[in-house]
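Asks: can you look at this prediction? I've put the sequence above it.
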Amino acid sequence: MKQKYFQPALLSLAAAVAPGIQAETVLLEEIIVTAQKREQSLRDVPAAVSAITAENVEDFLDAGENIRALAGRVPSLQIESSNGRQSPRFYVRGLGNYDFDVNATQPVSMIYDDVALENSVLKSIPLFDVAQVEVLKGPQGTLFGRSTTAGAIKIDSVKPSDELEGYAKLSYGSRDTISTETAISGGLTDTLAARLSIKYQERDAWIDNTANGSGDDFGGFDELAYRLQFLYKPSDDLTALVKVHGFNQDGDQPQVFYANAFTPGVEGLRSGFDVERAGHDAQGGYEMDQFGSSAKIEYQFNDVMLTSITSYDTVESFSLADVDGGIQGGPEAIGVLNAQAFFSSSSGDGLSDHYQFTQEFRLSGETDKFFYMAGLYYMDEEITVDSINYDNAGTLLDLTQQEQQTTSAAIFGQIEYFVTSQLAVTAGLRYTEDDKELEVIPGPGSTAPADTIDASDEYVSWELAANYDVTEDFTVYSRLATASRGPVTLGRFGFTSQADTEENTSFEIGTKMDLFDGRARWNATVYTFEVKDQQLTATGGVGNTNELLNADKTTGSGFETDLEAYVTDNFKLSFNLSYNKTEIEDSNLNVELCSATPLCTSLDPIVDTFAGFYGPVNLVSVDGNALPRAPEWMYNIILDYTIPLQSGEIYLQTDWNYRSESSIFLYESVEFVAEERWIGGAKVGYTSADGTLDVALVGRNITDEIVADGALDFLNLTAFTNEPRFVGVELSKRF
């Protein structure tokens, strides 16, 4: 065994966090990730990567939650949506995109079973029967390509097995939430195995709409998702995995908006706010139908692996909401909770036509001192976006369509060279060509002019990294990397805009170490980045539209750390912490301040004022502001304790997640703040000795903390919130 030069100091630090750690027999399992498109120990990857186990994913998704429940569960990860259960938006190290358009691109890619899902609506696919979730932080431009300037969320589902096995799970809880999930896997022949996975969730209406008197009027949904996989292995050299999957979703409100949820000049939800009471005098609802398929073929000839991944996905969706979130009135409604003065806004957006096709080929091989990978990638996406305004009775007022085609082609490669048995150096390069064509098509009632935008660019991304094993338990790494997000276009309701390609250059150094002979694990990273021509979105202001912008640059820096340890055989501690500091640096970047009644209270300097449809419009400078939706501090702690019994074990678990406040929009104001929050969960259950039976009592947001999670700024001080307390029971059986 090599000498552990730094072990005494590390032991002291870890013991300070978890002073009860003892020389017990339970060890942490090695974390295997595919962050570099091959299976590796997490210690061998020269980058900041966090893995969320299948068990933890299941726990976080209790209460009928979706992927947003993973926010903050690993360092620097934030997830939110102004469309409720649709179109989640991801942020890593403060970088993300809070644009609510259904054709908006994000700097954090979602890669589901090796396929990058481009459109935000596609990313609504629920998590179920998941093997692992990996969060890749920092630019991922070499292997994963376009739209990964901030990072990537990589999700892998459980694959078919030859042996007959599976599970069934049923849960019921608050707001009449029902969730069922099942999977079965087994061999069909000596060379063919299959796995079928199904998930169904529903919730009853639980929010009283004061526009209709008393009673539960909305907040309900139902969702059905399925996945069927076939694994064909006729020889040791050839493997083919074919998958078909689909998702159907219906609900009565995509997002519940609360008019005048803020008091002018005061941060936080106003006194008297009740998450179970809203005032909507217009219709709402949402639906989505998604279908996709993919084929991954791997063939080993000599010392070279050929991999082909082909995918096709299509989705239709539509969301309609009472956007103003209040009951229409006159001057007396100004500033009144759940009321809207003078006029109403009811609008809907959706994809009436969509498809995405991707194809990737790659070759890889390795020797004792060398690994290489080279590949080709192509993506073609075509969408038709419907943007519709309605009156309160649900009659169509105007329809404007956008037709957009996005193509992306790339050639990429990566090499890893082992200079010594302790030092490995990695280099990667990718050349990408992107093209976007957008056409605005005015429909019935639309006053928008017909318009077209054609934006294209070609760019190179690269990375250099090194991984050094100081001892067999202690690794240090450094990484310098770039990634680009190609040109983007928007045309909602005919308001066209575009932004040029952005490029992120990031440098990070970190450590990964095992402590106490494998009973604890501690990782830490510090980083800095600079994004040139960052693509930003100015939302709202004086209308229900978005505008794309480029900032000269945005800078950021921070640190991340996580600790996992068995304090005793029966007590496990998991903790992570991140600090992310971002700043927009552009002295000429000005955006519209909220311009409806009542006005928000600006914290930014006003640089110009001009007349608008609803009154004076103020332009404010956002130079020096932090990025929106970028909390500086996030941390998460999970405590697991088990009590052994002769027939099995009782387990007790609690998890607590903290997020500091952040601005909701590019400008800073007193009111429009995503508030700091502590969200806690708890779970008490029993598992049989053979691990096949599990029954549990589950609690989510057990302190019932309700805060503003987001807002709309073009009408009044309208907000939406997080989910209230949930309590439920669940039963699962494995076979």
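Replies: Nice, thanks for sending it over.
Asks: only C-alpha atoms for contact and neighbour calcs from this point on.
Replies: Noted.
Asks: buried sites along the strand or helix carrying Tyr167?
Replies: Using DSSP states H and E, Tyr167 sits within strand 165-173. Across strand 165-173, burial judged by 16 or more other CA atoms under 10 Å covers Gly166, Tyr167, Ala168, Lys169, Leu170, Ser171, Tyr172, Gly173.
Asks: quick one: the third one and Asp694 touch, right?
Replies: Pointing back at Ala168 there. No - Ala168 lies out of contact with Asp694 (CA atoms under 8 Å); the separation is 10.5 Å.
Asks: from the contact counts, what lies against the biggest helix by length in the chain?
Replies: Ranked by residue count, the top helix of the chain under DSSP state H comes out as helix 7-17. Packing partners of helix 7-17 (3 or more CA pairs under 8 Å, 6 or more residues apart in numbering; DSSP states H and E): strand 502-515.
Asks: now for the strand it packs on, which elements pack on it?
Replies: Contacts defined by 3+ CA pairs under 8 Å, 6+ apart place strand 502-515 against helix 7-17, strand 474-485, strand 520-539.
Asks: and the spatially closest residue to Gly681 that is not a sequence neighbour, how far is that from Val130?
Replies: Spatial nearest neighbour of Gly681, chain neighbours left out: Arg700 (4.4 Å); criterion: CA to CA, 6 or more residues apart in numbering. For Arg700, the distance to Val130 equals 21 Å [CA to CA, to the nearest Å].
Asks: second structure for comparison follows:
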Amino acid sequence: MKARAIRFGVSAFALVWCGSAVAQTAPSSTDSAQSGAPQTDTTAAAESSQSDPGHDIVVTALRRNENLMTTPVAASVLSGADLANKGVVAVDALQFAMPSVVVNNFGQGLEFNIRGIGKGEHNTQTTTGVITYRDGAPTFPGYFQEEPYFDIADVQVLRGPQGTVVGQNSTGGAVFVNTADPIVGGGYHGYFNANYGNYNDLGGQGAVNIPISDTLAARAAFYGERRDSFYTITGPNGGAYNGNKGDVREIAGRFSLLWKPTANLSVLSKTDIDYLDMGAYPADPYTDRFAVLPGTTTPNPNARDLFNITANSPQGARDKFVRSILRIDYQFDSGLKLRSVSGFSNGNTQYMADLDGTATGNSYFFDSVTETQFSQEFNLISPDDRRLTYLAGVFGLWNSYFFLSPYQFVIGAPLGAPKTEYRLQGRNPERSLAVYGQVGFKITPTLKLELGGRYTASRSTNTVDILQYGVYLPDQQTVTSNNFSYKASLGWQVDRNNYLYGFVATGFKPGGLNTPVGLGIPAPFGSERVQSYEAGWKANFAGGHIRTTVDGFYNDFKGFQVIIGYPTIPVFGIEVNVPNSTKIYGAEADADVKFGHFSFDFGVNVLHSSLGQFFATDSRLPAPTACSIAAGPASASCIDLKGREQTYAPNFTINAGAQYDFEFGNGDKLTPRVNFGHIAPQWATLFENPQLGDRLGERNILAAQLAFTHGSFTVTGYATNLTNQHYVAALNSSLDFAGPPRQYGVKILKTF
């Protein structure tokens, strides 16, 4: 269901460099290597993703074990240790740990963009162009974005269109989060981590590998955190605010089973259960951001710090869900592999918000939405060591949003007044079916051509009832989107230290439905499509001590989905497609350096975006005349948006980290580390009106930690957002949501 300007909030827990929990290096990798037990794809990737000279970085997201340095794709692979060192505990923090990634978090939904492509509108009907997978199965596309990272083997982020080798199509990229697998024959081993910091931040996580038999092993992992709010909230007339201020209470667990009855067959199941009470997503009007009233020299009497706000409506934000994944691999004696990945998820999200962000207004939002999803993927994968390789796959995804009755989706001003409320109930089922494949051929031992294609058939249906200002509006609509996308790449291993590649690829994101706003049944919006060109150079220097990747990309983006003012009554919003092409292009570079005890990592992205011509009305401003998206005419209210920048597409991002290991006798080690992430200013809307808060300032996040290891114990002191930068992390419904302030504390890790 399209829910414009209401699915918002900011994670005050894990947006940047949060030290409240540690993404633990998967003990399975090290212990497996020590025990000589066989490794799964995931644990192998976790171990080899370290930047030690002579170790290959293995990417498994492409359904094979491939050396990242000789694979024609731009990607970042972070092991569990890398995540801990960079302070990445949830998806938000990835933007400060790798190039080209930007996340603007509204709590139970977010805009995740890679190279400026992904999702630019905050509603559930707009699907994301960046697909997130957990242990091989796609996750919920709309809600439930705050799932913490714990007991992680690795995170692999692929940039650019994906779809000819993985389950779901994408326009911007894909994120693969792989948790640690059980190890058959690995004995008992695991870890426990506890932390305490300011804001009474108390957390813990751990995992244990459990041997059951010679062919069966289990792994149990848990996570928990409680933290007081970052905010000071004042209620009506300067009195106390009695609602939830954003106190975090979270608990999650995972149970995994791995059965290997023969050398050819592997059956892996994982079940996650999460109860994530984020407390609330407090926010205040964007006007409170300005020290001086926009366009004047008059001091703003309502100017206030982002963490010192007012409210009078109740607030809340709670997700609970369960997810089960079953992966079956069978390898024939010839090396041909048959793989099945099944995923099922069911969850409920509840959200309450003060929509005007003040203690005097009366605008309020509440919803309770249940979402279910089932996905099934089958792959036939040829052996990796052949001159001719191939992969064939079929994929199906069925996702449904249930907007619970009686009308548990409410926008009220005030609540309980039917003539001024918008209420909704019903369901929105979506379906995506696809068949795809890719063939690789080594023209010479060092030159490889790969060709892939994918056909996708998607469908979305609204079966909902709406009460808009006391008027009943039924909505029964269906929209379908079909697409063929492709990829053609050429990779040349010049020598053992240099690899060149280039490709052309297309990506696809399905269209969706607009809900009625008293003006009849609105037209659906169409699909987004992108054609991407990329070339890159991957190199090793100094005997593998320095690894670098440099690439350039050009995207011709058609059908960009955007919300504008309704052409005849602009106070309402409608989602449409930009009729002309948007151009997004740029370059990236990253490097990993390791000399002895010193290591350094670096990533940078430079991006330019330019919208194709179309006309639109900003629904936040008065509009006396109608405005045609294709013909205008241009006026003060009918704005020509040609050449405007893509939303959430900053023109520059950079990340860097450095550490040094001081080793003492008896295996003791002291490791200081510093991390820095910079994201340039970005636009939150296509209208680029700074007086309405559209310009989000730059983010400069500095963090440091000092770890001391003695035997199986590691004690770490950490500090995040060291400069205590108070910055706007997201803008929605004219409200500012703050990124988390400085946090500091201590963590204690015990491995066994």
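Replies: Thanks, I have the structure now. In this text the structure is predicted, and so the values were computed from the model without any measurement.
Asks: how about the strand holding Tyr167 of structure 1, aligned to which bit of structure 2?
Replies: Counting by TM-score structural alignment, strand 165-173 of structure 1 falls onto residues 189-197 of structure 2.
Asks: contacts for the matching stretch?
Replies: Residues outside stretch 189-197 of structure 2 that contact it (CA atoms under 8 Å, 6 or more residues apart in numbering): 20-22, 27-28, 31, 201-210, 743-752.
Asks: okay, now Gly394 of structure 1: neighbour count?
Replies: Counted by other CA atoms under 10 Å, the residues lying close to Gly394 of structure 1 total 14.
Asks: that one sits in which helix or strand?
Replies: Per DSSP H and E: Gly394 of structure 1 is located in neither a helix nor a strand.
Asks: now do the same contact list for it.
Replies: Going by CA under 8 Å, 6+ apart, Gly394 of structure 1 touches Ala282, Gln283.
Asks: then Ala587 of structure 2?
Replies: Ala587 of structure 2 neighbours (CA under 8 Å, 6+ apart): Val550, Asp551, Gly552, Phe553, Asn605, Val606, Leu607.
Asks: name the nearest residue to the most centrally placed residue in structure 1, sequence neighbours excluded.
Replies: The centroid of structure 1 falls nearest to Phe90 when counting by CA atoms, centre = their mean (3.6 Å). For Phe90 of structure 1, ignoring the flanking residues on the chain, the nearest one in space by CA to CA, 6+ apart is Ile79 at 4.6 Å.
Asks: and if you look at Ala680 of structure 2?
Replies: Distances taken as CA to CA, 6+ apart place Glu698 nearest to Ala680 of structure 2, at 4.5 Å, with adjacent residues excluded.
Asks: ditto for Lys320 of structure 2
Replies: Leaving aside its chain neighbours, Lys320 of structure 2 sits nearest to Tyr275 (4.4 Å; criterion: CA to CA, 6+ apart).
Asks: measure the residue at the greatest distance from the centre of structure 2 to Met98 of structure 2 for me?
Replies: Note on structure 2: the largest C-alpha distance from the chain mean falls to Gly665, namely 42.1 Å (CA atoms, centre = their mean). Distance of Gly665 of structure 2 to Met98 of structure 2, given as CA to CA: 35 Å.
Asks: residue in structure 2 paired with Glu58 of structure 1?
Replies: In structure 2, Glu58 of structure 1 lands on Ala84 (TM-score structural alignment).
Asks: mean per-residue distance, whichever strand or helix holds its match versus structure 1.
Replies: Element membership for Ala84 of structure 2, per DSSP H and E: helix 80-86. When structure 1 is superposed, helix 80-86 of structure 2 averages 2.4 Å from its matched positions, counting by mean CA distance after the TM-score superposition for structure 1.
Asks: how big's the offset between whichever helix or strand comes after that helix and structure 1?
Replies: Next helix or strand after helix 80-86 of structure 2 toward the C-terminus (DSSP H and E): strand 101-105. In the superposition against structure 1, strand 101-105 of structure 2 averages 1.0 Å from its aligned positions (mean CA distance after the TM-score superposition for structure 1).
Asks: do the same with stretch 426-434 of structure 2
Replies: Mean for stretch 426-434 of structure 2 is 1.5 Å (mean CA distance after the TM-score superposition for structure 1).
Asks: contacts made by that stretch with the rest, please.
Replies: With CA under 8 Å, 6+ apart, stretch 426-434 of structure 2 has contacts from 1, 168, 394-405, 454-465.
Asks: just the buried residues of the residues you listed.
Replies: Members of these classed as buried by 16+ other CA under 10 Å are 1, 168, 394-404, 454-465.
Asks: out of the residues you listed, list just those in strands.
Replies: Within those, residues falling in strands by DSSP state E are 394-403, 454-465.
Asks: before we move on, the earlier item: so which of the contacts of Ala587 of structure 2 is the most crowded?
Replies: Top of the contacts of Ala587 of structure 2 by neighbour count (other CA under 10 Å): Asn605, with 23 neighbours.
Asks: that one is in contact with Glu588, isn't it?
Replies: Yes - counting by CA under 8 Å, Asn605 of structure 2 touches Glu588, with 4.5 Å between them.
Asks: what sits in contact with each of the two?
Replies: Common neighbours of Asn605 of structure 2 and Glu588, using CA under 8 Å, 6+ apart, are Pro99, Ser100.
Asks: all the helices of structure 2, residue numbers only.
Replies: 27-35, 41-48, 80-86.
Asks: TSV for the ones you listed, including distance to Gly544 of structure 2 and mean neighbour count?
Replies: Converted to TSV, those look like this (distance: least, CA to CA, whole Å; neighbours: other CA atoms under 10 Å):
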stretch	distance to Gly544 of structure 2	mean neighbour count
helix 27-35	22	19
helix 41-48	13	25
helix 80-86	18	25
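Asks: thank you kindly, that will do.
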